[in-house]
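Undergrad: Could you look at this predicted model? Sequence included:
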Amino acid sequence: MTTDAVGGVWQYACDLAAQLAAGDCEVTLALLGPAPGEALRAELPAGVRLIETGLPLDWLCDGPGEVQTAARALAGLAAETGADLVHCNSPALAGAAAFPVPVVTVAHGCIATWWQGARGGPLDPALGWHAERVRRGLTGSAATVAPSAAFAAMLAATYRLPCSPVVVHNGRPPAPAIAGEVHRFHAALSVGRMWDPAKNAAVLDAAAAQCGVRLLAAGPLRGPRGEQARFAHAVALGTLPGACLAELLQLRPVFVSAATFEPFGLAVLEAASAGCALVLSDIPTFRELWDGAALFVPAQDAAGFAATIDRVHRDPELRWRLGEAAHGRAQRFTPAAMARGMAAIYAPLLKTRAVAA
């Protein structure tokens, strides 16, 4: 299974690998891109092997040659490790080499769909090669998967797929139970890669200037290509260790996401699991997953975010009801449910391979 330590794919891969390993599967994680820090390494499940390949992330490559070289190396690694199946979390790699075993491709995002949400307008022609690699990966895999129906539909439309990817929702472990009375933390919180334009840091900062409470922004401010987010009004916390973030979420701040593009949104799920009231951008993915359990604001409406955050803070009953609704909805999205969905996709491919052998 491919993974990386730059975004949510690391948590996804670790959670899924832990469930699969508990079911007697042998899982090898092939790391692409930069090495994980010690905090991320601590999340690696017991019994799961990590191979740091030194290969580049496809969306940081300058051309198709680098992607093809990386894909061939992964195909070689699959043969070397005796894998029965490759779970590829990078569609661009899936179609760039001949793999010796079936490939299941899970799309967590791609440049072309990200561009629609973050930039708008036609994709930069200089990036067309990447879109073509992704299209080959999605159409050439034994099975393709997306973490939400909204993103599956977006992929199908963007790449003119003959059928939409199968939907298997992401999952995260439930938040630990909170002992005693919950302190109603008088602040709002947003979590994500703040350097990513799709996280809409400028709108968050503008909302913070108009809020009656502090708006905290947790997550890296600088991206791998030098992208930089700056806050004049929101309080930038930087990257927090998982345990610190969990403690902060247990205080149940109002959780805010102004994202303009989100294939799923693991940070929202973690906040919901902790019982935080959710104030989210009105995008298809969030509507699909959280309608009836969150308040929605147009993604570019900074004043609307500020007013909605203040409304929730002024109304303790509303804040409690939203938090309970979010917590209840979060119970649908567990690692066990995710693993069951993926195992159902793996099973016929592994059976066919066993018969052929």
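TA: Perfect, I can see it now. Numbers count the residues shown, from 1 in each chain.

Undergrad: only C-alpha atoms for contact and neighbour calcs from this point on.
TA: Noted.

Undergrad: In stretch 34-43, which residues are buried?
TA: Neighbour-count burial for stretch 34-43 flags Pro34 (criterion: 16 or more other Cα atoms under 10 Å).

Undergrad: now swap in stretch 154-169 and tell me
TA: So for stretch 154-169, counting by 16+ other Cα under 10 Å, buried means Met154, Leu155, Ala156, Tyr159, Ser164, Pro165, Val166, Val167, Val168, His169.

Undergrad: Regarding it, how distant is the last residue from the first?
TA: Taking Cα to Cα, to the nearest Å, stretch 154-169 runs 15 Å from one end to the other.

Undergrad: Widest-spaced pair of the buried residues of stretch 154-169?
TA: Comparing every pair within the buried residues of stretch 154-169 by Cα to Cα identifies Tyr159 and His169 as the most remote, at 20.9 Å.

Undergrad: Out of the buried residues of stretch 154-169, which sit inside helices?
TA: Under the assignment DSSP state H, the buried residues of stretch 154-169 contribute Met154, Leu155, Ala156, Tyr159 to helices.

Undergrad: From those residues, pick the one nearest Ala302.
TA: Distance ranking of those against Ala302, using Cα to Cα, places Met154 first at 25.7 Å.

Undergrad: Show the contacting residues for the closest one.
TA: Applying Cα atoms under 8 Å, 6 or more residues apart in numbering to Met154 gives the contacts Thr113.

Undergrad: distance of it from Pro122?
TA: 15 Å.

Undergrad: got TSV for the ones in helices among the buried residues of stretch 154-169, with distance to Leu289 too?
TA: Below are those laid out as TSV (distance: Cα to Cα, whole Å):
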residue	distance to Leu289
Met154	15
Leu155	18
Ala156	19
Tyr159	23
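
Undergrad: Gly109: which of those is nearest?
TA: Each of those was checked against Gly109 using Cα to Cα; the closest is Leu155, at 9.0 Å.

Undergrad: here's the one I want to compare it with:
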Amino acid sequence: MTAPGRRVLMTADAVGGVWTYAVDLGAALARRGDDVTLAVLGPAPTEAQRRDAAARGLALVALGHPPDWLAEDAAAVRAGGAALSVLAARGGADILHLNHPALGADSAFACPTLAVAHSCVATWWEAVRGGALPADFRWRAALHEAGLAAADAVAAPSAAFAEATRRVYGFGTAPLVVPNGRDAPPLAAGAAAPAASVLTAGRLWDEGKNLAVLDRAAARLPVPVEAAGPLQGPNGARIALHHAVALGVLDAAVLRAKLGERPIFASVALYEPFGLSVLEAAQAGCALVLSDIPTFRELWGDAALFVAPHDDRALADVLQRLLDDRDERAERAALCRDRAARYTVDAMVGATRTAHATAAQIPAVPAPAARATAAGASGTSADRGGR
């Protein structure tokens, strides 16, 4: 375990699940005596996000640089890494918790570094498109690989994604597994049975979420399929819905209330390193219908129902079965809520502090080959990930 009172500098961005993860984890570390600062990349947090972070004891510092997935070129990422290095030194950080590993590709940090691989373009491309990485992805993948290689320790949120990261980048060992966690809302005594409705939520614009399949399945169902989240991303990606009902971006309280109705929660993602929205649904007591991918199988086992991710007919059939069978819907909801009890903030922070200690005890190993690849953005190592 790391000692209390550590100064932790953690990167975050205000778009998607990394923000939720960083604020939950940072607040839990702060409650245990650590001094936590979030170095925010990319678009500025909303006023609500700022208030929430401040209320939970977190300091925010705008780094003034984009995350690698929004950067225009490798130079912009290297500039962000240099700014982060200065911030870590000036703040006397004891540990750098790098949620954006590419920032460590070409930077020297004065403190131990834990790089957390939440996702990356190479594993995304392999799962969603396949084939050789395009040029715009190759340099991003090269920076990500170099950042992982330069870190004192590396973690991933699931064993399935840890293994995908090891395999795609050709590492000898897989990252440490530190599952994400959230605090479950209390299930009210005498709560109504799970609703005969269907919901999905998340970054709907991301092609890896595979929303088009759920949209087609919605046309076959007698109840509306509701989708909460943005249809357009900050990178310009977008999706149109033809059958599902777009709810837009809901604030946290509204989404919790929606999940509190305990609808069937569906996700047929092609790519999901963990899936915080799925966890939130399970914690609320929703039955889960998920794509049959390694991450979901690992995390949800026999509790969820699984379908082939491209088969909208099979998806509609499974959803219809649960809509028709109130008892099975309630049974699946209970199984998913029980399974979700594994993935708490307490469990996440305990495993993270152990990973921080691992990073602090292992001296950094120079990775000149990886750094040279990143600096030149040649894409040679990233091509291995596009197999």
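TA: Now that the structure is in, tell me what you want to look at. From a predicted model like this one, the values you see are computed outputs, not experimental measurements.

Undergrad: After superposition, what's the TM-score here?
TA: After superposition, the two chains reach a TM-score (TM-score structural alignment, normalised by the length of structure 1) of 0.96; 353 aligned residues with a Cα RMSD of 1.4 Å.

Undergrad: Next up, the contacts around Ala227 of structure 2.
TA: Here Ala227 of structure 2 is in contact with Leu199, Thr200, Ala201, Leu204, Ala244, Val245, Ala246, Leu247, Gly248 (criterion: Cα under 8 Å, 6+ apart).

Undergrad: one more time with 7 Å, if that's ok
TA: Taking Cα atoms under 7 Å, 6 or more residues apart in numbering, we find Ala227 of structure 2 in contact with Leu199, Thr200, Ala201, Ala244, Val245, Ala246, Leu247.

Undergrad: in structure 1, which spans are helices?
TA: Here structure 1 has its helices, by DSSP H, at 9-22, 38-41, 64-81, 91-94, 111-118, 128-140, 149-159, 201-210, 242-250, 266-273, 284-290, 302-314, 316-330, 335-356.

Undergrad: The ones you listed: which one's closest to Glu181 of structure 1?
TA: Glu181 of structure 1 lies closest to helix 242-250 among the helices of structure 1, at 11.1 Å (Cα to Cα).

Undergrad: so where is that closest one in structure 2?
TA: The alignment of helix 242-250 of structure 1 onto structure 2 (TM-score structural alignment) covers residues 252-260.

Undergrad: Can you mark which positions in that stretch are buried?
TA: For stretch 252-260 of structure 2, the neighbour count (16+ other Cα under 10 Å) marks Leu255, Arg256, Lys258, Leu259, Gly260 as buried.

Undergrad: Check stretch 308-327 of structure 2 too.
TA: For stretch 308-327 of structure 2, the neighbour count (16+ other Cα under 10 Å) marks Pro309, His310, Asp312, Arg313, Leu315, Ala316, Val318, Leu319, Gln320, Leu322, Leu323 as buried.

Undergrad: Compute the number of surrounding residues for the aligned partner of Pro122 of structure 1 in structure 2.
TA: The alignment partner of Pro122 of structure 1 in structure 2, by TM-score structural alignment, is Ala132. Neighbourhood size, Ala132 of structure 2 [other Cα atoms under 10 Å]: 17.

Undergrad: ditto for Leu204 of structure 1
TA: Per other Cα under 10 Å, the neighbour tally for Leu204 of structure 1 reads 29.

Undergrad: What of Leu31 of structure 1?
TA: Count around Leu31 of structure 1 with other Cα under 10 Å applied: 22.

Undergrad: most surrounded residue in the contacts of Ala227 of structure 2?
TA: Neighbour counts for these (other Cα under 10 Å) peak at Ala201, which has 27 neighbours.

Undergrad: now it: how far from Trp19 of structure 2?
TA: Look at Ala201 of structure 2 and Trp19 of structure 2: by Cα to Cα, they are 16 Å apart.

Undergrad: Can you give the distance of the match of helix 242-250 of structure 1 from its chain's centre?
TA: Offset of stretch 252-260 of structure 2 from its chain centre (Cα atoms, centre = their mean, to the nearest Å): 20 Å.

Undergrad: mean shift of it relative to structure 1?
TA: Comparison of stretch 252-260 of structure 2 with structure 1 after fitting gives an average deviation of 0.5 Å (mean Cα distance after the TM-score superposition for structure 1).

Undergrad: Show me the contact partners of that stretch.
TA: With contact meaning Cα under 7 Å, 6+ apart, stretch 252-260 of structure 2 is reached by Ala281, Ala284.

Undergrad: at 10 Å what do you get?
TA: Outside stretch 252-260 of structure 2, the residues within contact range by Cα atoms under 10 Å, 6 or more residues apart in numbering are 48, 185-188, 191-192, 194-195, 199-201, 228-229, 249-250, 262, 265, 280-286.

Undergrad: Same question for stretch 84-96 of structure 2.
TA: With Cα under 10 Å, 6+ apart, stretch 84-96 of structure 2 has contacts from 5-11, 35-37, 39, 61, 63-65, 78-79, 81-82, 98, 103-104, 107-115, 151-152, 356-357, 359-360.

Undergrad: So which of those residues belong to strands?
TA: Judged by DSSP state E, the subset of the contacts of stretch 84-96 of structure 2 located in strands is 7-11, 35-37, 39, 61, 98, 113-115.

Undergrad: Using JSON lines, lay out those together with distance to Phe296 of structure 2 and neighbour count.
TA: Shown next, in JSON lines, are those (distance: Cα to Cα, whole Å; neighbours: other Cα atoms under 10 Å):
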{"residue": "Arg7", "distance to Phe296 of structure 2": "34", "neighbour count": "19"}
{"residue": "Val8", "distance to Phe296 of structure 2": "31", "neighbour count": "24"}
{"residue": "Leu9", "distance to Phe296 of structure 2": "30", "neighbour count": "28"}
{"residue": "Met10", "distance to Phe296 of structure 2": "27", "neighbour count": "27"}
{"residue": "Thr11", "distance to Phe296 of structure 2": "26", "neighbour count": "26"}
{"residue": "Asp35", "distance to Phe296 of structure 2": "34", "neighbour count": "21"}
{"residue": "Val36", "distance to Phe296 of structure 2": "31", "neighbour count": "26"}
{"residue": "Thr37", "distance to Phe296 of structure 2": "32", "neighbour count": "23"}
{"residue": "Ala39", "distance to Phe296 of structure 2": "30", "neighbour count": "20"}
{"residue": "Val61", "distance to Phe296 of structure 2": "34", "neighbour count": "15"}
{"residue": "Leu98", "distance to Phe296 of structure 2": "25", "neighbour count": "24"}
{"residue": "Thr113", "distance to Phe296 of structure 2": "29", "neighbour count": "30"}
{"residue": "Leu114", "distance to Phe296 of structure 2": "25", "neighbour count": "27"}
{"residue": "Ala115", "distance to Phe296 of structure 2": "23", "neighbour count": "31"}
